[in-house]
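Enquirer: Dropping a prediction and its sequence here:
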Amino acid sequence: MLIKSVPSAGAPLDLLLEADPSLDAIKHYLERSICCVATVGEETVGAYVIQPLGDDVYELMNIAVAPAHQRKGIGVRLLDHAIATAREAGARRLELGTGTFSYQLTFYQRAGFRVVAVERDYFLTHYDEPIYENGIQHQDRLRLALEF
């Protein structure tokens, strides 16, 4: 598997939509971000997007693995690459936002991220359509951070 940076115009939108259902939001944050894709041969199997927020802080805006390639360690390798990329860019902290339940929260916590804030009603006010996972509607968003 190869992970490489691509210009925002080359970002795999269909894949990024797996993790964020808002195409408008994705297009907005891609403009100021670093996008990296994971490929196996000619196939794009994963991607992530990080964005500088300011003094020594970056945010993981999106990380996604193609459904046919999930549960093979690709997400862990992408997250490790995103952390290394942020560090190399001079970040001292990497932040992200995620739902309050499901496997994503555990995934980030395994990598050392810790909850630093709760944004009440985030998914209710920032998305036009409700987002459900395992029959439960996402409402609040957790902010997590990893200090370097």
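Expert: Thanks, I have it. Numbering: from 1, shown residues only.
Enquirer: all contacts plus neighbour counts: C-alpha atoms, from now on.
Expert: Fine.
Enquirer: what about the residue lying closest to residue 23 once chain neighbours are set aside, how many neighbours?
Expert: Spatial nearest neighbour of residue 23, excluding adjacent residues (CA to CA, 6 or more residues apart in numbering): residue 17 at 6.8 Å. Residue 17: 16 surrounding residues under other CA atoms under 10 Å.
Enquirer: Was I right to think residue 17 contacts residue 27?
Expert: No - contact criterion CA atoms under 8 Å: residue 17 and residue 27 do not qualify, at 10.6 Å.
Enquirer: before we go on, here's another structure to hold up against the first:
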Amino acid sequence: MLRINEVPPSEAPMELLLVADPSEDAIKRYLNQARCFIAYSRGAIAGVCVVKPIARGTLELMNIAVSPSIQQNGIGTRLLQHVIEKVKESGARRLEVGTGTFGHQLTFYQRQGFRVEHISKDFFLKNYPEPIIENGVQHKDMLRLSLEFPDDNSHQRTI
């Protein structure tokens, strides 16, 4: 049984946020303006997701992480789906995320309907003091993806 609650940013578990973003300084910069969601399984924290407003009607998914020992069990997917619903309920029209140009996280977002918008060249080289290596390859560029929430009346045509 998975339970997901929105919590104040001060309750976000830093050690879990660091699983997805290795920069504590970066996390501290976005955390206070964000909405935080925690997934609990069997009474323990299983995952965390952080989104923050970046423009009117647009939020950015800043961080999503699942405890390493219980990854690949659908917790991240359920957490992201819950956050997408909450963001839509709040009236947002768009959710954006930045991720590496390769790896499992790119597929994770694409399965939920996110589409590539553009590439931020050298993002990880310019913004992280230590190289971020995945499967023996260094992340250099960031892909920016977005998920649009169509207006419920978008199927109607105005004549």
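Expert: Ah, there it is. The structure presented is a predicted model; accordingly, all values stated were derived computationally and were not measured.
Enquirer: Counting by contacts, list what the lengthiest strand in the second structure packs against.
Expert: Looking across the second structure with DSSP state E, the single longest strand is strand 44-55. If you count contacts as 3 or more CA pairs under 8 Å, 6 or more residues apart in numbering; DSSP states H and E, strand 44-55 of the second structure packs onto helix 14-20, strand 35-41, strand 58-66, helix 75-89.
Enquirer: Now do the buried residues in it.
Expert: Judged by neighbour count (16 or more other CA atoms under 10 Å), strand 44-55 of the second structure contains these buried residues: 45-53.
Enquirer: And for stretch 109-122 of the second structure?
Expert: Under 16+ other CA under 10 Å, the buried positions of stretch 109-122 of the second structure are 109, 114-116, 119.
Enquirer: so it matches what in the first structure?
Expert: Following TM-score structural alignment, the partner segment of stretch 109-122 of the second structure in the first structure covers residues 108-121.
Enquirer: how close does the residue nearest to the spatial centre of the first structure sit to residue 98 of the first structure?
Expert: Closest residue to the average C-alpha location of the first structure: residue 62 at 2.4 Å, with CA atoms, centre = their mean. Noted for residue 62 of the first structure: a distance of 10 Å to residue 98 of the first structure, by CA to CA, to the nearest Å.
Enquirer: repeat for residue 84 of the first structure
Expert: Distance from residue 84 of the first structure to residue 98 of the first structure, by CA to CA: 20 Å.
Enquirer: the more surrounded of these two?
Expert: Each of residue 84 of the first structure and residue 98 has its neighbours counted (other CA under 10 Å); residue 98 has more, 22 against 14.
Enquirer: which SSE is the more buried one in?
Expert: Assigned by DSSP states H and E, residue 98 of the first structure belongs to strand 93-99.
Enquirer: just the angle between the next helix or strand after that strand and helix 74-88, please?
Expert: Going down the chain from strand 93-99 of the first structure, the next helix or strand is helix 103-110, by DSSP H and E. With axes from the mean of the first three to the mean of the last three CA atoms, to 10 degrees as the basis, helix 103-110 of the first structure and helix 74-88 are set at 50 degrees to each other.
Enquirer: Who are the packing partners of helix 103-110 of the first structure?
Expert: strand 93-99.
Enquirer: go again using 10 Å as the cut-off
Expert: Judged by 3 or more CA pairs under 10 Å, 6 or more residues apart in numbering; DSSP states H and E, helix 103-110 of the first structure is in contact with helix 74-88, strand 93-99, strand 114-119, strand 141-147.
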